[in-house]
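S.K.: just coords:
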């Protein structure tokens, strides 16, 4: 059961000058996304600075996204944790607030075994009634969901329906798709690999790029879904300079700077993340101008 196909935005969480969530800016960002045909909104994931929001803020951001979106596109809530009990609590609370699905990052820092990943994901999924997406991003968590593990979970846990794959290893991604054999939808977690992954059977992307270029990212995915991989490849290659600029510092530092340049009042990231350097801001601004955003 696909939660969505195409381009879901890994939405940044805008902040006021005092560091609190800027809900007025969030509403404007959500409306901009929907107006430009984003296929899903992923709230309070990595790009949304989940790691530095307290639980009340985190859940209020999810509730607000659901309220403003009004069912026009799915809202997928980031509720993963390195503490399985905490992930269960947050997942249940997100479900109560109307989330259409959950994004569950692998436990970070603990470095769980593959058996531990199976047990943790199973426990979280069995505690809720909405579909779940596993999130594999070993560069940030130190834990890698092996293809065999993803396939086992997909075949044995009914409401784990997808994998966000940011492993960066296209051979691993291909092996995962081979072993899953359709039991999991697979979304690219890297904006520079959208078309390669969709050409292997991926369902779309959970995208940082979509924060600033939602229509473009949607259209690139739609070309893949329509079988126009030549056209999609041209778009992918044409977006690489902007993608590099959006990742020249750790996400979401650059995308918040980009949103500020676009007038969305995204504010600063919370510590330990800092504002983008002036040199990188200049490079990002140039990339956005070349892309036609500014």
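M.R.: Cool, got the structure. Note that the coordinates shown come from a computational prediction; the quantities given were computed from them, not determined experimentally.

S.K.: hey, let's count contacts and neighbours off CA atoms from now on
M.R.: Fine.

S.K.: where does the nearest residue to residue 188 once chain neighbours are set aside land in three-state SS?
M.R.: Closest residue in space to residue 188, ignoring its immediate chain neighbours: residue 205 at 4.5 Å, by CA to CA, 6 or more residues apart in numbering. Here residue 205 is strand, with the state taken from DSSP: H, G, I helix; E, B strand; the rest coil.

S.K.: the top helix by length along the chain: what's the following helix or strand?
M.R.: Scanning the chain for the longest helix, with DSSP state H as the assignment, gives helix 229-246. Heading C-terminal from helix 229-246, the first helix or strand you meet, by DSSP states H and E, is helix 253-261.

S.K.: so which bits of the helix or strand following that next one are buried?
M.R.: Downstream of helix 253-261, the first helix or strand assigned by DSSP H and E is helix 278-291. With burial defined by 16 or more other CA atoms under 10 Å, the residues of helix 278-291 counted as buried are 280, 281, 283, 284, 285, 286, 287, 288.

S.K.: list the contacts for residue 266?
M.R.: Residue 266 is in contact with 12, 13, 14, 15, 16, 22, 25, 256, 257, 259, 260, counting by CA atoms under 8 Å, 6 or more residues apart in numbering.

S.K.: swap in residue 164?
M.R.: Residues counted as contacts of residue 164 (CA under 8 Å, 6+ apart) are 133, 134, 135, 136, 186, 187, 188, 189, 205, 206.

S.K.: I'd assumed residue 169 was in contact with the fourth one.
M.R.: Looking back up the chat, that one is residue 136. No: contact criterion CA atoms under 8 Å: residue 136 and residue 169 do not qualify, at 11.3 Å.

S.K.: below is structure B, check it against A:
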């Protein structure tokens, strides 16, 4: 159900203690998010530990989650790698799973220049009719796609429809929102910058915090869109400790720990990710209590 709403949850992937994927748990999580403020679900992204999953595991997740909630919310599949040919090959397989759109990261490690970034996403766009969102996260990739390159891609390819902007660069977000059409979607990729990005032309957030404050995040975005800036500001201020606290150590360690503490089927981690320390869990418990989450 391709509707670009306010909040897309970048969902965790639940694993059993033996490291296998808990597909039934993943479906239950997706259903929970749908009932608690999410307009969309991003599957097997950074928060979902997609970097340590096989193609077969991701494809089954795409299929199972699309079957379970695809009639209710948009399902976005993370297909990006740092290998253009490999990404295209995987994207072709993912097209058959029932997902609504793709997320593709700026190639990591290789650190292509802007011509390379353009060529990479142009190749993806030419290889599929499915909508594609660019994922710009320099802190993870070591490289950045510039606003001008994003704008050119948006103008040249109708199926490049948006960006998850996680660079922290409000000037870039402003430029992209200003210089693209209204049907190009600028999503904040950082929970704490959701309101600032809305104020410069963004449409919502691809969120981690929405695992535990999904309704509140959606309410904040909708309040801003309805012109109730004061309410949006108050919600931003109230829940800022959660938006920042869930990144007290590397994502997805804190948010997965929070979900486990709340009784959600979050499960174990895959190496090299490990569970939160007792000190971090103590901090997260207090954070959730202060926010009224538990």
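M.R.: Great, that's in hand. What you see is a predicted model, and the numbers here were worked out from it, not measured in a lab.

S.K.: care to give me the TM-score?
M.R.: The TM-score (TM-score structural alignment, normalised by the length of the first structure) is 0.96; 293 aligned residues with a CA RMSD of 1.3 Å.

S.K.: for the contacts of residue 164 of the first structure, which one is nearest residue 32 of the first structure?
M.R.: residue 206 (16.7 Å; CA to CA).

S.K.: which residue packs closest to that closest one, ignoring adjacent ones?
M.R.: Closest residue to residue 206 of the first structure apart from its sequence neighbours, by CA to CA, 6+ apart: residue 8 at 4.7 Å.

S.K.: quick check, the one you found in a strand?
M.R.: Yes: Residue 8 of the first structure sits within a strand when classified using three-state DSSP.

S.K.: check contacts around it.
M.R.: Contacts of residue 8 of the first structure by CA under 8 Å, 6+ apart are 38, 39, 40, 41, 42, 204, 205, 206, 207, 210.

S.K.: so what's the residue count around the residue nearest to residue 188 of the first structure?
M.R.: 33 (other CA atoms under 10 Å).

S.K.: gap between the one in the second structure that sits across from it in the alignment and residue 282 of the second structure?
M.R.: Aligning on TM-score structural alignment places residue 205 of the first structure opposite residue 205 in the second structure. As judged by CA to CA, to the nearest Å, residue 205 of the second structure and residue 282 of the second structure stand 27 Å apart.

S.K.: check residue 257 of the second structure too.
M.R.: Using CA to CA, one gets 11 Å for the distance from residue 257 of the second structure to residue 282 of the second structure.

S.K.: what about the helices in the second structure?
M.R.: 23-34, 55-69, 84-94, 114-127, 138-141, 147-156, 170-179, 194-199, 210-225, 229-245, 253-261, 278-291.

S.K.: can you spell out which helices and strands pack onto the last one?
M.R.: In other words, helix 278-291 of the second structure. Of the remaining helices and strands, those touching helix 278-291 of the second structure by 3 or more CA pairs under 8 Å, 6 or more residues apart in numbering; DSSP states H and E are helix 229-245, helix 253-261.

S.K.: the last one vs the first structure, average offset?
M.R.: Here helix 253-261 of the second structure, set against the first structure after superposition, deviates by a mean of 0.5 Å using mean CA distance after the TM-score superposition for the first structure.

S.K.: counting neighbours, which bits of that helix end up buried?
M.R.: The neighbour-count check on helix 253-261 of the second structure (16+ other CA under 10 Å) flags 253, 254, 255, 256, 257, 258, 259, 261 as buried.

S.K.: now do the longest one
M.R.: Residues of helix 229-245 of the second structure classed as buried: 229, 231, 232, 233, 235, 236, 239, 240, 242, 243, 245 (neighbour count, 16+ other CA under 10 Å).

S.K.: thinking again about what came up before, a markdown table please, covering the buried residues of helix 278-291 of the first structure and showing distance to residue 157 of the first structure.
M.R.: As requested, the buried residues of helix 278-291 of the first structure are exported to a markdown table (distance: CA to CA, whole Å):
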| residue | distance to residue 157 of the first structure |
| --- | --- |
| 280 | 43 |
| 281 | 44 |
| 283 | 45 |
| 284 | 42 |
| 285 | 44 |
| 286 | 46 |
| 287 | 43 |
| 288 | 42 |
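
S.K.: how many other residues sit next to the corresponding residue of the first structure for residue 268 of the second structure?
M.R.: Structural alignment (TM-score structural alignment) places residue 268 of the second structure against residue 268 in the first structure. Using other CA under 10 Å, residue 268 of the first structure has 22 other residues around it.

S.K.: excluding covalently adjacent residues, which one is nearest to residue 268 of the first structure?
M.R.: Nearest one to residue 268 of the first structure, counting by CA to CA, 6+ apart, is residue 275 at 6.1 Å.

S.K.: for the one you found, list the residues it contacts.
M.R.: 253, 257, 268, 269.

S.K.: surely the last one touches residue 252?
M.R.: Pointing back at residue 269 of the first structure there. Yes: using CA under 8 Å, residue 269 of the first structure is in contact with residue 252, at 7.5 Å.

S.K.: now for these two: what residues contact both?
M.R.: The contact sets of residue 269 of the first structure and residue 252 overlap at residue 49 (CA under 8 Å, 6+ apart).

S.K.: how close does residue 113 of the first structure get to residue 26 of the first structure?
M.R.: Residue 113 of the first structure is 37 Å from residue 26 of the first structure, by CA to CA.

S.K.: the more surrounded of these two?
M.R.: It is residue 26, of residue 113 of the first structure and residue 26, that has more neighbours when counted by other CA under 10 Å, with 23 against 12.

S.K.: thinking the more buried one is in contact with residue 16, fair?
M.R.: No: contact criterion CA under 8 Å: residue 26 of the first structure and residue 16 do not qualify, at 10.8 Å.

S.K.: mind listing what the closest residue to residue 45 of the second structure other than its chain neighbours touches?
M.R.: Of all residues not flanking residue 45 of the second structure in the chain, residue 78 sits nearest, at 5.4 Å (CA to CA, 6+ apart). Applying CA under 8 Å, 6+ apart to residue 78 of the second structure gives the contacts 42, 43, 44, 45, 50, 102, 103, 104.
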